[in-house]
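Undergrad: Give me a 3D structure for the following:
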Amino acid sequence: MKHIGILGGSFDPPHTGHLLIAEHVRDALELDEVWFIPTFVSPHKDTLQTSPNERLEMLDRAINENDQFKLSTVEMERQGTSYTVDTMTLLNERHSDTTFYFIIGADMVAYLPHWHDINKLTQLVTFVGVKRRGYELQTDYPIVQVDIPMIDISSTDIRQRIKAGKTIKYIVPHAVETYINERRLYE
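TA: Sure, this is the predicted structure:
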């Protein structure tokens, strides 16, 4: 039986916080891999600043140095609004020999009651909650808690820094920073 972590999100852009979360959960739970799944259209976000292909390219560049990180395009292939329950149903059908662990920050733990078809989803995946400043890891839904080093980075803050002409060095992987600069994203 394989044990795979799933880290989903818009990744607009991906940053070192995403990588830190994935690596520490992978290590703590002794997962075989962590799959990064960028959403096509997020049910939790109003708009995305970059195209699906740009987000895929940035994410590929962000994770390419870790052999235990994989990029899954399952939501991009399906297009439309990306509901986790649909993604996990599909992944469970395709990988019946795998136990999946869906990694979420404390902000999403608090939002679990509002997730699409949450009761079915809790039967398909084990949720893993990690701390995030300003949120508690408390819910009525079953979650595994993993302590990680606190790092206060968000994609929203990165986009704001770029618009303000501030550095994003070390907040995103170098390859992502280079791609953003070359394409003049988020300006």
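
Undergrad: Every contact and neighbour count from this point should use C-alpha atoms.
TA: Fine.

Undergrad: Any figure for the gap between residue 82 and residue 42?
TA: Noted for residue 82: a distance of 6 Å to residue 42, by Cα to Cα, to the nearest Å.

Undergrad: Here is a second sequence; please produce its structure as well for comparison:
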Amino acid sequence: MPYSEPNSATLTPTAIFGGMFNPPHFGHLHPLQDALNLLSLNKLALMPCHIPPHKVTPEVSTEHRLAMLALLCAEDRRFCIEDIEIRSNKTSYTVETLKQLKKRTQSPLWLFMGTDSFNSLRSWHQWQSLIQLCNIFVLKRGREALLHFPEISEYMDCSAKKPLNEAQLLSLHTQTGKVVALETKLLNVSSTQIRNEIRTRNESEAKISEALLPESVLNYIHKHHLYES
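TA: You can find the predicted model right below:
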């Protein structure tokens, strides 16, 4: 159930977007830029996962992923790195991470994710506790459909051309368990696609990759011979 926090309406939300970032790319950055504009938000933390519960541990080191993520953040100073999961030797469960973040801040917690992640939410560890800790912002693209869960208190929709109004933002500052579907740009790119291109790349494929991630990140990958085998 939603609850109110004292003075939470006056606090800047702690906004986070988690992922493997292996490597980070424009498919991460551009939809989040749309989301920040829709929410009049000026800070969002990218949170790399250390020990994923549902995915294979990355073949590149944590240090390389952090370095590439820092280069991605340099593209837009509204983004920063949250290393709370990287510093833990435990499996990265989002609900446990949010509990830790809640201990260190009184700010509202805003969790960003893609449609595919949201639609699989009920398979997440202690997901009912998760929605009691935060509001969820889904980066929805085109005709992607969101599943509706009765356990979630309220869904709010807006289009890419319609930022949330003051009343909606106030509600999101003072309550949890809400889901906001944010219409964002469709960029058909994945980290898996980029890794596969690099493994088999020729000159033309390298140019394709430059359209999918910052040149600084691509140069870093080439310099350290990442994903080549």
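
Undergrad: what secondary structure does residue 45 of the first structure sit in?
TA: Per DSSP: H, G, I helix; E, B strand; the rest coil, the local secondary structure of residue 45 of the first structure is coil.

Undergrad: roughly how far apart are the equivalent of it over in the second structure and residue 19 of the second structure?
TA: Under the alignment (TM-score structural alignment), residue 45 of the first structure maps onto residue 55 of the second structure. Between residue 55 of the second structure and residue 19 of the second structure the computed distance is 11 Å (Cα to Cα).

Undergrad: Of those two, which one has the most company?
TA: residue 19 (15 against 8; other Cα atoms under 10 Å).

Undergrad: residue contacts, that one?
TA: Taking Cα atoms under 8 Å, 6 or more residues apart in numbering, we find residue 19 of the second structure in contact with 46-49.

Undergrad: now the aligned residue in the first structure for residue 33 of the second structure, nearest residue through space, not along the chain?
TA: Under the alignment (TM-score structural alignment), residue 33 of the second structure pairs with residue 23 of the first structure. Closest residue to residue 23 of the first structure apart from its sequence neighbours, by Cα to Cα, 6 or more residues apart in numbering: residue 34 at 8.0 Å.

Undergrad: how close does the one you found sit to residue 72 of the first structure?
TA: 10 Å.

Undergrad: where do the helices sit along the second structure?
TA: With DSSP state H, the ranges of helices along the second structure come out as 26-39, 62-73, 94-104, 115-119, 127-133, 166-174, 191-199, 203-210, 215-223.

Undergrad: Can I get those in CSV including distance to residue 182 of the second structure and mean neighbour count?
TA: Output for these, formatted as CSV (distance: least, Cα to Cα, whole Å; neighbours: other Cα atoms under 10 Å):
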stretch, distance to residue 182 of the second structure, mean neighbour count
helix 26-39, 6, 19
helix 62-73, 21, 18
helix 94-104, 21, 15
helix 115-119, 10, 17
helix 127-133, 18, 18
helix 166-174, 13, 16
helix 191-199, 22, 16
helix 203-210, 26, 13
helix 215-223, 27, 16
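
Undergrad: What number of residues are in the vicinity of residue 211 of the second structure?
TA: A count of nearby residues for residue 211 of the second structure, using other Cα under 10 Å, gives 12.

Undergrad: For it, give its distance to residue 36 of the second structure.
TA: Distance from residue 211 of the second structure to residue 36 of the second structure, by Cα to Cα: 22 Å.

Undergrad: From what I see, residue 103 of the first structure and residue 7 are in contact.
TA: Yes - with contact defined as Cα atoms under 8 Å, residue 103 of the first structure counts as touching residue 7 (5.3 Å).

Undergrad: Are there residues contacting both of these two? Which ones?
TA: Contacts common to residue 103 of the first structure and residue 7, judged by Cα under 8 Å, 6+ apart, are residue 22.

Undergrad: higher neighbour count, those two?
TA: Taking other Cα under 10 Å, residue 103 of the first structure and residue 7 do not tie; residue 103 has more neighbours (27 against 23).

Undergrad: Would you quantify the distance from the more buried one to residue 29 of the first structure?
TA: Residue 103 of the first structure is 11 Å from residue 29 of the first structure, by Cα to Cα.

Undergrad: Then residue 134 of the first structure?
TA: Noted for residue 134 of the first structure: a distance of 25 Å to residue 29 of the first structure, by Cα to Cα.

Undergrad: can you check residue 108 of the first structure too?
TA: Distance, residue 108 of the first structure to residue 29 of the first structure, by Cα to Cα: 20 Å.
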